[in-house]
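**Student:** The sequence and its predicted three-dimensional model are supplied below.
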Amino acid sequence: MWNSLPGGLLVLPEYSTHLAHFPFFYLNLGVSPGQEFTAVIHAVTPLVSQSQPIMKLLQVVSKSKYCSQIIILWNSEKPAPHRTKWPPMPVPLIVTDGRRKTTSRFLPNAAIETDAVLSLDEDTVLLTSEVNFAFLVWRSFPDRIVGYPPRSHFWDPLKHAWGYTSKWTNDYSIVLTGAAFYHRYYHHLFTHYLPPSLRALVDRTSNCEDILMNFLVSSVTHLPPIKVAQRKQYKELPSPQGTKGLPWTNPEHFNQRQECVNTFASWFGYMPLVHSQFRLDPVLFKDQVSVLRKKYKDLERA
């Protein structure tokens, strides 16, 4: 059974004595969340070159003045490289064993001491200014997923089933966790509230963990995620071996995501995802004024 906090928000009973861990705590008492974040990068590609996307990502994220530390969740079949293989950074770097499970990225981690988690795929391409802006937005909405790559669901009356689309439109109901902020409390809910069968499905297919996290958060908040401005679109770069074998190039990968949406909706007993057209941009973003007046100049240059 769930317990209620003031305002009608729901929490698991085993965590009801630890209000400081709830993203809802801030909303009810008017207290701001922490001013730093922990980046968790999900790595599956063996490290063979210093020019791989993850190296650039490490530099970009570590330059954020809000970054407390970076955790690399090593989920490759090959052993993690020695610490000397990683670039020097101004923040602590921790490399942990992902146990080769897709859901390991959402396991509670004692090393995460910040309220905010920045979840990243190893091939995510962002600027430091994009990271900074998204984090400041999250601090205003600590109960939501805040990030960049949007997706959406829809009802297909011909198939009498839910559908999933990756088309870029103004309407969305999912923000992918390959580049998104959320509260660390959702690691506990993902691990201890969701049934083992759903987590096993994600691990078996190596797919849909981002969709499942969106289902979970929207079921708790009854609100959509929040998309923030970005330069063009979420970019996924091919591995050094090329695009062959990458999951998103396989049609079965998309079909699995369609099936996941229906499986998750069936377990929840309803469709918790909420549609939105809301996007937050920096002040003067794309306005025809001098770039010198803009705080996030890089977002418009690239």
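**Tutor:** Happy to help now that I have it.

**Student:** Only C-alpha atoms from now on, for both contacts and neighbour counts.
**Tutor:** Will do.

**Student:** now stretch 29-43, how far from the centre of its chain.
**Tutor:** Chain-centre distance of stretch 29-43: 12 Å, with C-alpha atoms, centre = their mean, to the nearest Å.

**Student:** Identify the residues contacting that stretch?
**Tutor:** Defining contact as C-alpha atoms under 8 Å, 6 or more residues apart in numbering, one finds that stretch 29-43 is touched by 23, 25-26, 61, 66-76, 105, 112-122, 135, 139, 142.

**Student:** ok, now stretch 64-82?
**Tutor:** So stretch 64-82 is in contact with 35-47, 58, 61-62, 91-101, 105, 114, 128-129, 131-132, going by C-alpha under 8 Å, 6+ apart.

**Student:** And it, what's buried?
**Tutor:** Using 16 or more other C-alpha atoms under 10 Å as the test for burial, stretch 64-82 gives 64, 66-76, 80.

**Student:** Can you check the distance spanned by that stretch, start to finish?
**Tutor:** End-to-end distance of stretch 64-82 (C-alpha to C-alpha, to the nearest Å): 24 Å.

**Student:** cool, and stretch 118-129?
**Tutor:** Using C-alpha to C-alpha, the gap from the first to the last residue of stretch 118-129 comes to 14 Å.

**Student:** Let's see which of the contacts of stretch 29-43 end up in strands.
**Tutor:** 67-74, 116-121 (DSSP state E).

**Student:** thinking again about what came up before, what subset of the contacts of stretch 64-82 is buried?
**Tutor:** So, of the contacts of stretch 64-82, 36-47, 58, 61-62, 93, 95, 98, 100-101, 105, 114, 128-129, 131-132 end up buried under the neighbour-count rule (16+ other C-alpha under 10 Å).

**Student:** where along the stretch 151-300 of the chain do the strands fall?
**Tutor:** Under the criterion DSSP state E, counting those that start in this stretch, the stretch 151-300 of the chain carries strands at the ranges 161-165, 174-175, 179-183, 226-228, 279-280.

**Student:** Of all these, which one is nearest Arg204?
**Tutor:** Ranking the strands of the stretch 151-300 of the chain by distance to Arg204, with C-alpha to C-alpha as the measure, places strand 161-165 first at 19.8 Å.

**Student:** In terms of secondary structure, what does the closest one contact?
**Tutor:** Contacting strand 161-165 under the criterion 3 or more C-alpha pairs under 8 Å, 6 or more residues apart in numbering; DSSP states H and E are the following elements: strand 150-156, helix 251-268.

**Student:** Please identify the buried residues of it?
**Tutor:** Neighbour-count burial for strand 161-165, counted by 16+ other C-alpha under 10 Å, picks out 162-164.

**Student:** Put this next to the previous one:
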Amino acid sequence: MVFQDPIRRKKVRTYANLSIIFIGALLIATSKKYVTAKSSEVTHSSVERNTATGRYAYATLLCDDVMLPATRAWLQSLKMTNTSFPIVVLVLPQLSLEGREELEKLGSIVLDVTPLEYPFTLTKSRLRDNKPCRYSKLHLWNLLNYDKVVYMDSDMLVMQNIDNLFVEFDELSACADLYPDTFNSGIMVIQPNETTFRNMKAVYKNVSSYNVGDQGFLNWFFGNEWSQRKDRHIPLKYNVLLKYRDTIMWGHVKDDIKVLHFTGETKPWNFYYSGHKDWEKNSEMRSYYAWVRMERISKEILGKALSWEMSDRVKHLCEQEYERNLTPRFRIQNKFSVVISTYNRQKLLERLITHYSRCRKVHKIYVVWHSPNIEAPYDFRVGSVPVVFLSQKYDSLNNRFNPIPGLKTQSVLICDDDVYVEPDDIDFTFEVWKSHPNSLVGAFPRFHRRTTSNEWEYLVAEPMKKFRTFRRYSIMLTKFIFMKSDFLFWYSCILPERFHKYIDEHMNCEDIAMQMMITGMTRTPPLAVVGKAIPEDYGTDKSTGGISTKSGHKEARNKCLTYFISELFHGKDPLIYNSVIQTRFVKIPFAKRSWNEGSLWMNSSGSKNSLKTSVHPRALNNN
């Protein structure tokens, strides 16, 4: 350890605008040169032998219950790799007793530590990011019962055994950050030492930090030595950020990821309501589902797993999809797949399939067969468009959004078996969607509003206002919508199971849940399209027995909105109003007027207004 004078060690981020590509190339080159050869010499047996002479442990810091689910998943992922070493969780007083008991039941050692004072001004964003409590991470150097500690942020997920870090690296070792001459403190190999701990506590309040957090301070304290000692540079595969996908670094780490690090505002446990502008940079389906799996296993161990009649549906479906696809790739952009939901309406279905097969841009037709006890007509054929029946084991409305094996198009048209839209209008709606891929684009908009402080109402249309001559909408019914194929997996496998449970138990509101997820995730409102012909909805006929024709349907949807917003979105309404519709361009009408007539010359009473203005002499010469 090298103690450095604050005046000599200044961390000025003058490099922040350097090309990430250049940095990535430099980091990859150094990691290969100094680490790869050494890594290949270390075996599991050498790690096991070392346990006889060294006292090693993994550790993380947990400030409060907010990050408890993340910590449980991290802890479970580490245990699933069959690590040989204990796992320590440093906790602050804000963590509940129940949270402490859960961590102990999952096999960790829970150690209480005293919060270290945050040395900067508290702001709303810093409180949200838990920056004030992170300086308590310095207590790691006071874990004197251990010779070496691998610290990891709790928003990480361990994908492979990493016990070799204890043997291969000494203090302070860490992965390079995206900025030059800076390490990321998400994973570090440290060596607890009383003197080091005392020195850090003595100076941290008086040291500037480039990120007003612990990482800036740790770079000030250890950065010079770390940057000069390339043998202290842990390879990037031990700290993989999803934002690396946009750089050349991704190609070097994607096939051998040791640890995933969910940095940024968007994370697996909040993606559906975080609504951050960089959500696409910091999210990826397979990585997020890996986290969901660990969280589910930890809940099962704790006896907290959700249970309902169809609870196995999600797990079975998503595990199959996860194992089947390394990464879903929807390569076809200029065509779309049709996904028809049906329940024992074969004659109507045959006509509808024939209808969709006539659309020029249909790639394949999928039929979600919602009748578990009736065999699907697999021999059905029409024209040149392939038709695939998807039989379901469970009778769940959530099935309409199941991931589809073999799906190749970037867009899917989700539709009911009782809605008819003209082929030209279908193609036009698809073209509109291509310009708005993160929106639900369709023909049946709906509206919602708050009625009391904790209740919401579902309406077919917004009541007209005296001060406004137009209506708004906030929900697009999934009886006819285009959406991104990715959202099928997001909804089915990553969205919290509490949504699925509620929908299964109430047989309603899967469309509202999908709209809320997409808007909460992307901050894009739905978009309504008006075609040349009026869409025909046969589901409004009570003889069809559709869900929307039953008594109490509107009241049930009011309850859905209230439950989803209050309980699952923490009281924050994710839906966004839109007043825009898309229609085909024919012409834009306008009125030709002479210079002294028209609205410009009318006063509020409708009579012509005599404008008396003073004009600057120079203005007369301007054209």
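**Tutor:** Good, I have the coordinates. Bear in mind the structure is a predicted one, so any value in this text is a computation, not a measurement.

**Student:** sorry, back to before: what's the closest of the strands of the stretch 151-300 of the first structure to Arg301 of the first structure?
**Tutor:** Ranking these by their distance to Arg301 of the first structure (criterion: C-alpha to C-alpha) puts strand 226-228 first, at 16.7 Å.

**Student:** once aligned to the second structure, how far is the closest one on average?
**Tutor:** Following the fit onto the second structure, the mean deviation recorded for strand 226-228 of the first structure is 0.5 Å by mean C-alpha distance after the TM-score superposition for the first structure.

**Student:** Now do that strand: which range of the second structure does it align onto?
**Tutor:** Counting by TM-score structural alignment, strand 226-228 of the first structure lines up with residues 527-529 of the second structure.

**Student:** same check, this time on stretch 186-196 of the first structure
**Tutor:** Correspondence between stretch 186-196 of the first structure and the second structure is established over residues 487-497, with TM-score structural alignment as the criterion.

**Student:** what comes into contact with the matching stretch?
**Tutor:** Contacts with stretch 487-497 of the second structure, where a contact means C-alpha under 8 Å, 6+ apart, come from 268, 272, 285, 288-289, 292, 306, 314-315, 318, 398, 401-403, 514, 517-518.

**Student:** Put together JSON lines for the buried residues of strand 161-165 of the first structure, with distance to Lys227 of the first structure on each row.
**Tutor:** Listed next are the buried residues of strand 161-165 of the first structure as JSON lines, based on distance: C-alpha to C-alpha, whole Å:
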{"residue": "Trp162", "distance to Lys227 of the first structure": "22"}
{"residue": "Gly163", "distance to Lys227 of the first structure": "21"}
{"residue": "Tyr164", "distance to Lys227 of the first structure": "18"}
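
**Student:** mind checking which of the strands of the stretch 151-300 of the first structure is nearest Asn262 of the first structure?
**Tutor:** It is, among these and with distance given as C-alpha to C-alpha, strand 161-165, at 5.8 Å.

**Student:** chain center to the closest one, what's the gap?
**Tutor:** That offset, for strand 161-165 of the first structure, works out to 21 Å (C-alpha atoms, centre = their mean).

**Student:** Kindly report the same for stretch 223-238 of the first structure.
**Tutor:** For stretch 223-238 of the first structure, the distance from its own C-alpha centre to the chain's C-alpha centre is 10 Å (C-alpha atoms, centre = their mean).

**Student:** Not counting it itself, show me its contacts.
**Tutor:** Applying C-alpha under 8 Å, 6+ apart, the set of residues contacting stretch 223-238 of the first structure from outside is 53, 123-125, 130, 134, 137, 144-150, 173-175, 214, 218, 246, 273-276, 278-282, 299-302.

**Student:** how close does the residue nearest to Thr544 of the second structure when sequence neighbours are not counted get to Gly545 of the second structure?
**Tutor:** Excluding its sequence neighbours, the residue lying closest to Thr544 of the second structure (C-alpha to C-alpha, 6 or more residues apart in numbering) is Tyr538, at 7.8 Å. Using C-alpha to C-alpha, we find Tyr538 of the second structure at a distance of 11 Å from Gly545 of the second structure.

**Student:** in the match of stretch 186-196 of the first structure, what counts as buried?
**Tutor:** 487-497.

**Student:** Show the buried residues in the contacts of stretch 487-497 of the second structure.
**Tutor:** Of all the contacts of stretch 487-497 of the second structure considered here, the ones buried according to neighbour count by 16+ other C-alpha under 10 Å are 268, 272, 285, 288-289, 292, 314-315, 318, 398, 401-403, 514, 517-518.

**Student:** Please identify which pair of these lies farthest apart.
**Tutor:** Maximum pairwise distance in these, criterion C-alpha to C-alpha, is 21.6 Å, between Lys315 and Ile518.

**Student:** what's the burial count for the residue nearest to Phe181 of the first structure when sequence neighbours are not counted?
**Tutor:** Residue nearest to Phe181 of the first structure in three dimensions, not counting chain neighbours: Leu118, with 4.5 Å by C-alpha to C-alpha, 6+ apart. Counted by other C-alpha atoms under 10 Å, the residues lying close to Leu118 of the first structure total 26.

**Student:** what's the counterpart of Leu118 of the first structure in the second structure?
**Tutor:** Residue pairing (TM-score structural alignment): Leu118 of the first structure is matched to Leu413 of the second structure.

**Student:** Pull the contacting residues for its match.
**Tutor:** 336-339, 480-483.

**Student:** Which residue ranges of the stretch 201-302 of the first structure form helices?
**Tutor:** Taking DSSP state H, counting those that start in this stretch as the criterion, the stretch 201-302 of the first structure carries its helices at 209-221, 251-268, 298-301.

**Student:** returning to what we had before: please identify which two of the buried residues of stretch 64-82 of the first structure are farthest apart in space.
**Tutor:** Tyr66 and Ser76 (28.3 Å).

**Student:** nearest spatial neighbour of the residue sitting nearest the centre point of the first structure, skipping sequence neighbours?
**Tutor:** Using C-alpha atoms, centre = their mean, the residue of the first structure that lies closest to the mean C-alpha position is Thr177, 2.3 Å off. Excluding the flanking residues, the one nearest Thr177 of the first structure by C-alpha to C-alpha, 6+ apart is Asp210, at 5.3 Å.
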